[in-house]
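A.B. asks: here's a sequence, model it:
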Amino acid sequence: MKKNGILNSHISEVLSRLGHTDTIVIADCGLPIPEETIRIDLSLNLGTPSFIETLQVVLADMAVEKVTLAHEIKELNPEVEDQVTNLVNGVPIDYITHEELKVLSKQAKAVIRTGEATPYANIILHAGVIF
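C.D. replies: I've put the predicted structure just below:
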């Protein structure tokens, strides 16, 4: 049995296969996920697990060089935006429209769906390198 890090085997596998600049998405429960994209569905009920809780766990196990958020989060979910900004701790943040985020999500190696039920709680994580 794994002792440290992410216990979810699907997330662990996706992270171990990422190369520099590959992306994954952590999404609220409403983001459309294309059929061809790997879906890791963690949602249990509304709010569980939360977007922030999931992001914290993934950030602890993934080298991230940049993140992408929707512009709309600034006005419609500023609490979550503030939490994200604190969690990424200086990692550059790009802002695009929510529609653009949905298009870019199609290129992600996987989308991790949470139970989050607040607006625009979606993030694209761009893989960095550890050397």
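
A.B. asks: switch to C-alpha atoms for all contacts and neighbour counts from now on
C.D. replies: Will do.

A.B. asks: please enumerate the helices of this protein.
C.D. replies: 9-17, 51-59, 72-76, 78-88, 98-105 (DSSP state H).

A.B. asks: tell me which residues are up against the first one.
C.D. replies: If I follow you right, that is helix 9-17. 6, 40, 61-62, 109-110, 112 (CA atoms under 8 Å, 6 or more residues apart in numbering).

A.B. asks: please repeat the previous calculation with a cut-off of 10 Å.
C.D. replies: Outside helix 9-17, the residues that touch it by CA atoms under 10 Å, 6 or more residues apart in numbering are 2, 5-6, 22-24, 38-41, 58, 61-63, 109-112, 127.

A.B. asks: OK, contacts around Leu31?
C.D. replies: Here Leu31 is in contact with 98, 101-102, 105, 111, 113-114, 119-122 (CA under 10 Å, 6+ apart).

A.B. asks: I'd like the structure of this one too, to check against the first:
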Amino acid sequence: MLKNIPSILSPELLKILMEMGHGDEIVIADGNFPAASLAQRLVRLDGHGAVGVLEAVLKLMPLDIYVEKPAALMQVVAGDTVETPIWDEYASIIKTSGEKFDGFEHIDRFDFYDRAKEAYAVVATGEKALYANIILKKGVVA
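C.D. replies: Presented below is the predicted three-dimensional model:
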């Protein structure tokens, strides 16, 4: 047991966060995301929502300050009328974390899948909100 580590972070996810280097990306995926078929490294946190996972990850992992937008979302597919209030929660979490944040990059669904294939890891959550997938680019600890 360790102190001050959010309990939502599994030993496997902690190891992955430690292994990641500057510029590596991690996907926090909702329950509908095809995580198993896309991930190079898959971490299952099915019993948890993406909001809690994002909060916990940002307690340990810095975002890349050398890119314009170190956080990316899957944009809503044209014609889909779904609301995305979780995006506001994500923005609030990132701002509260103290990380540089100037809005999200929005990526087409299939381009998002392609980028997820290249990510260092994908965290599969049980998040039920639609379009709740987020990619984070790791920065450096100054």
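
A.B. asks: aligned partner of Tyr95 of the first structure in the second structure?
C.D. replies: In the second structure, Tyr95 of the first structure lines up with His106, judged by TM-score structural alignment.

A.B. asks: go on, Cys29 of the first structure?
C.D. replies: By TM-score structural alignment, Cys29 of the first structure lines up with Gly31.

A.B. asks: and that match, how far from Thr84 of the second structure?
C.D. replies: 15 Å (CA to CA, to the nearest Å).

A.B. asks: neighbour count winner among those two?
C.D. replies: Each of Gly31 of the second structure and Thr84 has its neighbours counted (other CA atoms under 10 Å); Gly31 has more, 23 against 14.

A.B. asks: for the more buried one, which non-adjacent residue is closest in space?
C.D. replies: Gly126 (4.6 Å; CA to CA, 6 or more residues apart in numbering).

A.B. asks: then Gly47 of the second structure?
C.D. replies: Gly126 (5.5 Å).

A.B. asks: what's the neighbour count on the equivalent of the one you found over in the first structure?
C.D. replies: In the first structure, the residue paired with Gly126 of the second structure according to TM-score structural alignment is Gly115. For Gly115 of the first structure, the count of nearby residues is 21 (other CA under 10 Å).
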